[in-house]
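Peer 1: Fold the stuff below for me.
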Amino acid sequence: MNSNPLVSIITIVYNGERFLNKCIDSIRDQSYKNIEYIVIDGGSKDGTLDIVKTYCNLVKVLVSEKDEGISDAFNKGIAKATGEIIGILNSDDFFYPDTIETVVDFYNKNEQKKGIYFGDIRYFDDDMSYIRISDLSKMWKYMSLNHPSVFVTGNVYKEIGTFSKEYKYTMDVEFLHRALSKQVPFYYINKSLANFRLEGTSDLHYKDMYKEFYKSVQTYNDQGLSTRFWYRWSVFKKDVSQTSIGQFFYKRKHLLAPLLSGKIAKG
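Peer 2: As a prediction, this is how the structure comes out:
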């Protein structure tokens, strides 16, 4: 048994020079070193590629070309990945120094190996931060797992496929819903594994995001009135969080922001 499995980490980026250094530094500074780092660039026009090239000893694969969207970029990275375990880290997010070591330790202790490993995640912006608890049982109601804290064994992608190009914002959710419907095993790691910067693409286009989310629910586990209720309830709560009152509390009280956003948080 290989106790030192290769872990592939994929970062997709387009004009991401603002936060990319912190993202890549978090890969460089991992306590676990058997990492295959893959960067998929969508043809950036800023200084993104100059930054990536300064990490030439760390980046094993670099692809820079126009893509058909986020799903296409993810899939390009997965096609290049050769690791037993594959993770995806956004260009504006970052790992803790022991994130990959934590996942590998859990993986090594698991006799079955194959499956999807997930942990908690830290949400943050310039005004606040909090730890969001991942809850697989809520996946049919709202986005209760985030892909920076999700690691998938390579054989799962081979068995059930990669990311659907039909989804512009919630391709990660559709993949997880598909995995649940195909009874792929999920394993919870009781620890925060990644730092997720708020106000990304899906957060800025939340109404489109929720439409896609519940399209996936209807595809894999439609519960009729319950599905429609959770869709409307999620949009309502997000609408409230976007009002001046919601923003006031969002910026001043970290426990209320998760409540308004439909998230479960601790600490």
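Peer 1: contacts and neighbour counts: CA atoms only from here.
Peer 2: Will do.
Peer 1: mind listing what Gly87 touches?
Peer 2: Gly87 sits next to Val7, Ser8, Ile9, Ile10, His147, Pro148, Val150, Phe151, Val152 when contact means C-alpha atoms under 8 Å, 6 or more residues apart in numbering.
Peer 1: Go again with 6 Å.
Peer 2: Ile9, Phe151 (C-alpha atoms under 6 Å, 6 or more residues apart in numbering).
Peer 1: I'd like the structure of this one too, to check against the first:
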Amino acid sequence: MNNTNKVSIITASYNNINTINDTFSSVLSQSYNNIELIIVDGQSKDGTLELIKKRENEFKSKLSSFHLLTEKDEGIADAWNKGLKLVTGDIIFFLNSDDWISQKTVEKAVSFLNINKQELVYGICNRVDQNKNKLGSFQKKYIKNREFWNFGFSFTTCFCTKKTYDNVGGFNTDYKIAIDSDFLLRCIKNKVEFKKGNQEVYMRMGGVSTKYRLEAHKEYKQALINNGYSKLLVNITYFFFKFT
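Peer 2: Model prediction:
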């Protein structure tokens, strides 16, 4: 496997002592060996920060580069933006601190991307419960205008070229839930190519977007309107289609 392109994995953490070890172990076990890990911790108080520091030598010895930023943030969008400023890689992936990836996830994702182009590859989201029991998988092919009801894939599976972020920009801190949706809508406006991949991500259910589903729907609608979609069409589509 050609490991020329560096992949920057950004993990935002705050009080995730019960799950973050799975996240770290999956990064360290990757078949792809040119990985940069960036952790943005919001000053955890539950032992998460101590765990990160305990594994710091392991990160530095097994990965191409490692960065830890510890400071208060204004939410996930702010934390992600801070991570983007530290990136030195060619491809960027956001891995949540309660999720993990399969051993060949990075290798598979990289094979789909041309770092000289605005490209995004989305993969398979395996949904699991808090005990890591699989609940099902989610991946549908993105087609034009599908975004009126959903994209058909989860952002948690998306690898993007750095060129994409350079042109589209980071995350809008005005959103609390539809942060990734707004980014994807801006990708569409900027003609980023969406590719269907086969990399796998395991996502624990019970995060913000699943706990506050109604609020997430409202923010998604607003993101569509804010990105230039017809308010009438958005409301009509929202009435007839349910988010999955």
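Peer 1: contact partners of stretch 5-21 of structure 2?
Peer 2: 34-42, 44, 46, 48, 89-98.
Peer 1: Report the buried members of the residues you listed.
Peer 2: The neighbour-count criterion (16 or more other C-alpha atoms under 10 Å) marks 34-42, 44, 48, 89-98 among those as buried.
Peer 1: quick one: which of the contacts of stretch 5-21 of structure 2 sit in helices?
Peer 2: Thr48 (DSSP state H).
Peer 1: Which of the contacts of stretch 5-21 of structure 2 fall within strands?
Peer 2: Ile35, Glu36, Leu37, Ile38, Ile39, Val40, Asp41, Ile91, Ile92, Phe93, Phe94 (DSSP state E).
Peer 1: Please say which position in structure 1 the last one maps to.
Peer 2: Spelled out, it's Phe94 of structure 2. Matched to structure 1 by TM-score structural alignment, Phe94 of structure 2 sits across from Ile88.
Peer 1: tell me the contacts of the aligned partner of Arg197 of structure 1 in structure 2?
Peer 2: Arg197 of structure 1 maps onto Arg204 in structure 2 when the alignment is built from TM-score structural alignment. For Arg204 of structure 2, the contact set (C-alpha under 6 Å, 6+ apart) comprises Asp99, Val128, Asp129.
Peer 1: Same question for Tyr123 of structure 1.
Peer 2: Contacts of Tyr123 of structure 1 (C-alpha under 6 Å, 6+ apart): Ser129, Tyr130, Phe196.
Peer 1: any idea what Thr227 of structure 1 aligns with in structure 2?
Peer 2: So, by TM-score structural alignment, Thr227 of structure 1 is matched to Val234.
Peer 1: what do you get for Lys207 of structure 1?
Peer 2: Per TM-score structural alignment, Lys207 of structure 1 is aligned with Leu214.
Peer 1: Which parts of structure 1 are helices?
Peer 2: 20-28, 48-53, 70-80, 99-109, 154-160, 171-181, 201-204, 206-221, 225-242, 244-252, 256-260.
Peer 1: among these, which is nearest Ser3 of structure 1?
Peer 2: helix 99-109 (6.3 Å; C-alpha to C-alpha).
Peer 1: So what touches that closest one?
Peer 2: Outside helix 99-109 of structure 1, the residues touching it (C-alpha under 6 Å, 6+ apart) are Tyr32, Lys113, Leu193.
Peer 1: which parts of that helix are buried?
Peer 2: Quick answer for helix 99-109 of structure 1 (16+ other C-alpha under 10 Å): Thr99, Ile100, Glu101, Thr102, Val103, Val104, Tyr107.
Peer 1: which of the residues you listed sit farthest apart?
Peer 2: Most distant of these, by C-alpha to C-alpha, are Thr99 and Tyr107, 12.4 Å apart.
Peer 1: Tally up the residues packed near the match of Lys207 of structure 1, please.
Peer 2: By other C-alpha atoms under 10 Å, the residues close to Leu214 of structure 2 number 11.
Peer 1: Met139 of structure 1 now?
Peer 2: Neighbours around Met139 of structure 1, by other C-alpha under 10 Å: 17.
Peer 1: Give the closest residue to the counterpart of it in structure 2 in space, chain neighbours not counted.
Peer 2: The alignment partner of Met139 of structure 1 in structure 2, by TM-score structural alignment, is Glu147. Leaving out its chain neighbours, the residue that sits closest to Glu147 of structure 2 by C-alpha to C-alpha, 6 or more residues apart in numbering is Leu185, at 7.8 Å.
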